[in-house]
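1. kindly generate the corresponding structure for this input.
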Amino acid sequence: MKPIFKLQNRKLIVIFGLFIIAELGIEIGFTFVSARTGFYFVLQFSILMATLFILFLIERSMNRTKQELTKNKQKLQNIFDTLDVAIWSHELSSDTLLITQGIEKLYGYSLEQFYEDKSLWKKVVVPEDMHIIEEREKKLSIGEPITSTYRIVRPDEEHRWILDRGIPIFDAKGNFVDFTSVLFDITHRKESEERYRSLVESLPDMIAVISRGKIDYINPAGFKLVGSSSAAQLIGQPVKAYLPAHVLEQIENEREEKKTFEFMLNRLDGKRIDVEMSAMPILYGGRSAHQVVVRDITQRKKAERTIQFMAYHDSLTELPNRYRFKQHLSRILNSEGDRTVAVMFLDLDRFKIINDTKGHTVGDQLLQKVSQRLQNTVGDEGMVSRQGGDEFIICMEDISKEKAAEVAQRLLDVFTSPIAIDNQEYFVTPSIGIGIYPEDGTDEETLIKHADTAMYLAKERGKNNFQFYSPELLDVSSRKMELEGGLRKALDNQEMILHYQPQVELETGKLVGVEALIRWLHPQNGLIPPAQFIPLAEETGLIVPLGKWVLRQACEQNKAWQDAGFPAIPISVNISVRQMDDEHFLGSVTEALEKTGLAPRYLDLEITESIMQNIERSTDILSRLKELGVRLSMDDFGTGYSSLSYLKHLPIDSIKIDKSFIDDINHPSNQGLMVKSIVDMGRNLNLALIAEGIEKEEQVSFLKRNSCAIGQGYYFSAPVTAEVMRKFLAEGFVSV
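-> I've put the predicted structure just below:
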């Protein structure tokens, strides 16, 4: 507006001046040529025309300038409207106020309201920001330009952020005569900044800005991560106190790309933690800087170390595991030079009994103490590893066969003393098999296999001893393969027969039941005991057709005895887990009963504790068997997976105490404590009790004193043929 007003005033002055000049020219001409009237007239006319022509040119030039000014003003106004900008100019000497239209958009008030109330701009400032205005006025009064940021309240009660750049103007005498302020609406920018700040300050990771080797900004998670109580404690501090020198050097040298590091960060309390940091170059405050994001990965690193450890170590004993052992053995065997290596395969005798009767907690503690004894005994002479369960492997290099035997004997000796757990003593002994490199194998698999084979020889020779591998042991494997081949043909060739062992009432000797036991009458090898072929049948799956045959034969024989007039007593048949897993098992039981005509109550199916491995399926099958009316017994109780919490819910009628516990009756260390415990438990669960493997009179006396009513074993009779069993049935008693 001001340039246009000034242009119009200047135009009037020029016109007035031209008329004065023209008039003076006429007067001068009149003075010199007054006598020549005609010439005077021409001169006067010429000057007037020239003046008018000049006026025309001036008018046209001024109009063009005015149009350009108006056009530029409109352009400027359009820019201001687009940018949410307003200009406030106040000439203090004349109290003249000039405000651009944009102020209406910024403040929400009309232009007239600001002209009417020149302090309106201050009245709408948020009270909490008035101290900013006061500080601003002080700065302006001493001639300092200032940029302020404050909030205003619009008529619709909406809060807006204003960026106000004020420029004071002083005259030559130092008087404050003019003031111009450029106003910007920065609400969107401030809200974006606040959202970003809120996000950054609420993040669980450290966000920091560093430049020139110092900390310029750090969020709350950041100062807490380094152990500080506030950001102010860290701002401006050298970052080298927290970052390793090589990390800081790489950050400072990188100006374009994002970098990621993992390192140990130094905390103020002296602790060091694992962190992951990414650094990105940015501009901060107009200068080059780096924004870093730091995450505490201490727990992740700990988990990684745990996973790494667990990948190569046993979680229970912390010994090297099978994989780590094979790596170690392979490295030794592949190293240069002639050497001898001994591999010992060690299995704990009687561990399963303790683990299943006393529970896995005791079993785990026992394994931990066993591993400690093994490590202490072997020491630096070799590596002790746990292969799983109660199996351990020991590797010793540069050792003679004699020295290996000496170490093995030390291992046997160290287990002569009991292991104490919860004030109770437990005895375990190892069976050890030894393979020597290179004569017993030149690779890790062969050495371990041969040591394992030797360990089974130690088991067969009474346990609690060590045996070296020998090529003769291959004969055992060959015989196993031979048996497997013959077993597949045995049923078709009718080589299988049943023997029967009586079950008697201990007080009276009365015959109360009979157990059917399979035997293999091999045409060349004679009578083969079940211990040699039943595991093979389990392993090959032949146990299913074999078990079906036994079930049918036993039902048929019991029904024949009853039809012959002998007293009706139940016959027991052993059922394996493999049979129960067969989808046709229930059908085969039903078929055997229906086709033989035997009443279900005279069939007693003996299951093992290994059914606990699939308790839901096993419970369903047992319940359906009970619906048929069949009796159910838990065989070899105490040697498998039984749990009282499951046992009390299984629909069984009786439990059979395993022979290994009966053997312990005469052992001075426990004096039948396990048998007493099993008997008490059975009575509490209202289950009948049958003792297996009775061989001595002392055992019978002990069982009678402790309320176990029924038993079987060689003390009464070995398993006999059906013809011999007829005699027992005829007498009704088994005499000793």
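2. every contact and neighbour count from this point should use C-alpha atoms.
-> Fine.
3. what about the closest residue to residue 527 other than its chain neighbours, how many neighbours?
-> In this structure, residue 527 finds its nearest non-sequential neighbour in residue 521, 4.5 Å apart by C-alpha to C-alpha, 6 or more residues apart in numbering. Using other C-alpha atoms under 10 Å, residue 521 has 16 other residues around it.
4. show me what secondary structure element comes after the helix or strand where residue 521 lies.
-> Assigned by DSSP states H and E, residue 521 belongs to strand 511-522. Sequence order places strand 526-528 as the next helix or strand after strand 511-522, per DSSP H and E.
5. structure for this one too, so we can compare:
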Amino acid sequence: MKKSDLITIIENINEALYITALNENMEMDHFTEVNKAACEQLGYSRAEFLTLSPMDIIDPNYLQVLAYGKEKEEFLEGKKVTVESYHVSKYGKQIPVEVSSRLITLSENRQYVLSTVRDITTRKKTEKLLETTLQQFHSLFNYNPDIIFMLDSIGKFSNINTAGEKKIKYSLQELMNMRYEDLVFPEDLEKTIKEFRQVIQGNTTQFEVIVFTKDHQMLNLDITAVPVVIQRKISGVIGIARDITLVKETARNLKENEQRYRSLFDYNIDAILSFDLDGNFQYMNQATELLSGYTTKELIGNSFLPIVVTEEKEKIYDRFSKVKEGKPQQYETIITNKQGERVYLHITAIPIYVDQKITGIHCIAKDITEKKAIEAKIHHMAFHDYLTGLPNQRLFYKDMKEKIKKSQKGNNTFSLLFLDLDRFKFVNDYLGHNLGDLLLQQVSLRLKETVEENGKVYRYGGDEFIILIHESTETASLKLAEKLIKRVSAPYNLEEFEAVVTASIGVSFYPTHGEDVNTLIKKADNAMYHAKRQGKNNYQQYNDNIQTITNNNLKMETLLHRALERDEFLLVYQPQIDIKTNTICGVEALVRWNSKEQGMVSPGEFITIAEETGLIVPIGEWVLKTACLQNKKWQDMGLPPMVISVNISIRQFYHSNFVEKLTTILQESKLEPRYLQLEITESIAMDAEAAVNILRTITHLGVQIAIDDFGKGYSSLNYLKQFPINHLKIDQSFVKDIYSDKGIISTIITLGHNLNLKVIAEGVEKCEQWDLLATSGCDILQGYYISKPLNREDLPAFITTYYYKPSS
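-> This is a model prediction of the structure:
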């Protein structure tokens, strides 16, 4: 072969070819020949190449190639050595190359290096891409929050990521010895096996399954599984499992909550409604239809305002606007149902939030029509006299406070007329209580008709009435008093019996005779007593010269002052019966006065004077001390422990050292406080705040409290709720007329029980009264039918021998 042919062959070799001479030290010296491919690869001409050495084209970072190691030894032995390096082109571009070199010896024993250089740029890019892809896969595998697992063709675990280990609680080493079936919830196993077979057959599948963790917890997983294909052969399964346990639980809770909501909404006995922001009905339950009388079809899409009564529309609109601002509201209102009836409602209105935005309003409407009727009845009872229907003493004090306040601002005047019937006690005793009550009703009617619009008539108590005359002159007020005297004194037809009573009236004027209610009442009362001393059946205007106490009252007052010193008071005890057990549960201590001058004096005669003079305080203290000592003595005798009730007057109750005296008496008598009950009247509510504080102190001692004469005209549900009391004591006037007042008595008993109070009825004189009270749910009875008040010596025998079986 010709040399020229050899050169032609070298020039046509596709790979770059370099021949490099070596010096005496076996170091590369310079290129002696390069082919065309080498020139094209680096951009040098052949002439330029022949001026260069390999060191000029090799990247400086790769100059150590062939300098050390095994490759150098093999090279020197004449073996081909292949290394990767980077060559730098004429224009500075780095080119990744694979260099295969061999040491050759030519003529004259000269040694050269024959190198072929392959551009591996494409391969390097592929390798880098593969490396990046692998790194991305490893990142996706290891750092994915979802579970990624791999199974072989028979379902055995071959790999799992870190998230999977944490979720399932098994390590990779533990799972390598397990199959997927070992983790699957039994009820899901058949489905899971079917899905696995689908993937092994080359299909991608997605399904939900429940698996067990190592600590036996259940996980809900949403799995996407794909076949692993290597060289067109399915070798296993790779799956991505998303933990949907919380999603499932949330969905389940959401469904349960929705069902609860629907149950609450649809089956609620109260009306539940939804409105849009314009106030139009959007939804209503069946209770709403029953309450309103309208069907859902009639109301949906329409405004609620047309069914609201006129006087409530403005208030309701204002409340609705506040709810739209995100402020829940509770209030009462009135609607008119389809039948035209007024229905009273208690409304709870709350905004509906969707994505933190108010989209409508929910309302719960409770029908309180019946409650309002009961409240109105109780309110009427609290402010009106049960017999005459007139405003009572409590309403009088309320009106007077407002009247005085208004008069002070306007510099107005008004007058009080205190009226007392002169012969009522005689008529009442002679004709009986039924006709006495009828007389009071007719007197009340005449008073109202006479006063008309000029004032207001109140039944103050018993046969006493107060007339509040609005802005009026002195002359006009006295003229009205005279007219009332004449009107009252006209004969009355009481069930075919003609009766005549007269009235005495005392008159006081605001502000001439006083600027507070108590002063005005006292002076009108004094003027009324002066009218009685003047022969009754007349009126008197108060003046400073009026004698407020008669000579008899003065004498009795003097004797009362001496009564305590003379030890003239004594106590008698009236038993109280527990209806359920038919046993004696307590006694009421009643004071009696055995005067050396006047003999046995009725409490009705001396108690009032004692109240007026303040003597009621020391007398009440004596009663309280004597009752406690006696009850302790009975207990020491071996009698069953029982509660002893003692009446406490207003003056005694509000006395500055009352609680201190009570505490001392309990300590000295050694009676346990729970065996003492104080009976107070409803009139203490005139100063409710002070009364509550005193009562709380008393109950803190352990002493029981009873409201005496309940329903007599000063009842207040509000005060009953405030006062810490244990018993309500129905006024005996109701018991006496139980046949006509049974409804009132039932109401009082129900009221007492609703307040967790026991109810006592006093004045039980007949078997029929016992039976009716028992069937009405009364707890305790007291009266002559059981026993008259007994002295201390007779009571023990009565207690130990008492047994009575009522007719019912």
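6. quick TM-score on the pair, please.
-> Taking TM-score structural alignment, normalised by the length of the first structure as the basis, the two superposed chains have a TM-score of 0.41; 353 aligned residues with a C-alpha RMSD of 4.9 Å.
7. in the stretch 451-600 of the first structure, which spans are strands?
-> 466-468, 496-505, 511-522, 526-528, 571-574 (DSSP state E, counting those that start in this stretch).
8. let me have the ones you listed in CSV, extended by distance to residue 538 of the first structure.
-> Shown next, in CSV, are the strands of the stretch 451-600 of the first structure (distance: least, C-alpha to C-alpha, whole Å):
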stretch, distance to residue 538 of the first structure
strand 466-468, 27
strand 496-505, 16
strand 511-522, 14
strand 526-528, 16
strand 571-574, 13
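9. and residue 111 of the first structure, which of those is closest to it?
-> Nearest of these to residue 111 of the first structure, taken as C-alpha to C-alpha: strand 571-574 at 104.8 Å.
10. mind giving me the packing neighbours of the closest one?
-> Secondary structure elements in contact with strand 571-574 of the first structure, counted by 3 or more C-alpha pairs under 8 Å, 6 or more residues apart in numbering; DSSP states H and E, are strand 511-522, helix 543-563, strand 603-608.
11. who wins for proximity to residue 377 of the first structure among those?
-> Per C-alpha to C-alpha, nearest to residue 377 of the first structure of those: strand 603-608, 37.1 Å.
12. chain center to the closest one, what's the gap?
-> Centroid separation for strand 603-608 of the first structure versus its chain: 44 Å, with C-alpha atoms, centre = their mean, to the nearest Å.
13. where's the residue nearest the centre of the first structure, which helix or strand?
-> By C-alpha atoms, centre = their mean, the mean C-alpha position of the first structure lies nearest to residue 303, the distance being 8.4 Å. Assigned by DSSP H and E, residue 303 of the first structure belongs to helix 298-312.
14. try residue 456 of the second structure
-> Assigned by DSSP H and E, residue 456 of the second structure falls in strand 455-461.
15. ok, then the element right after that strand?
-> Per DSSP H and E, the helix or strand that comes after strand 455-461 of the second structure is strand 464-469.
16. which other helices and strands contact that following strand?
-> So strand 464-469 of the second structure, by 3+ C-alpha pairs under 8 Å, 6+ apart, packs with strand 414-421, strand 455-461.
17. quick one: list the elements packing against the strand holding residue 521 of the first structure.
-> strand 496-505, strand 526-528, helix 530-540, helix 543-563, strand 571-574.
18. quick one: that strand to helix 543-563, angle?
-> Counting by axes from the mean of the first three to the mean of the last three C-alpha atoms, to 10 degrees, strand 511-522 of the first structure lies at 130 degrees to helix 543-563.
19. end-to-end on stretch 678-695 of the second structure?
-> For stretch 678-695 of the second structure, the first-to-last residue distance is 10 Å (C-alpha to C-alpha, to the nearest Å).
20. repeat for stretch 467-480 of the second structure
-> Using C-alpha to C-alpha, one end of stretch 467-480 of the second structure lies 10 Å from the other.
21. ok, and what's touching it?
-> Residues from elsewhere that reach stretch 467-480 of the second structure (C-alpha atoms under 8 Å, 6 or more residues apart in numbering): 412-419, 451, 454-458, 507, 509, 541.
22. check whether residue 39 of the second structure really touches residue 46, as I assumed.
-> Yes: in this structure, residue 39 of the second structure is within contact of residue 46 by C-alpha atoms under 8 Å, at 6.4 Å.
23. give me the more crowded residue out of the two.
-> Higher neighbour count among residue 39 of the second structure and residue 46: residue 39, with 20 against 17, using other C-alpha under 10 Å.
24. any figure for the gap between that one and residue 21 of the second structure?
-> On the measure of C-alpha to C-alpha, residue 39 of the second structure and residue 21 of the second structure end up 18 Å apart.
25. same check, this time on residue 265 of the second structure
-> Counting by C-alpha to C-alpha - residue 265 of the second structure and residue 21 of the second structure are separated by 100 Å.
26. thinking again about what came up before, out of the helices and strands packed on strand 511-522 of the first structure, flag the one nearest residue 483 of the first structure.
-> That would be helix 530-540 among these, by C-alpha to C-alpha, at 7.1 Å.
27. quick check: residue 170 of the first structure touching residue 140?
-> No: assessed by C-alpha under 8 Å, residue 170 of the first structure is found out of contact with residue 140, at 10.4 Å.
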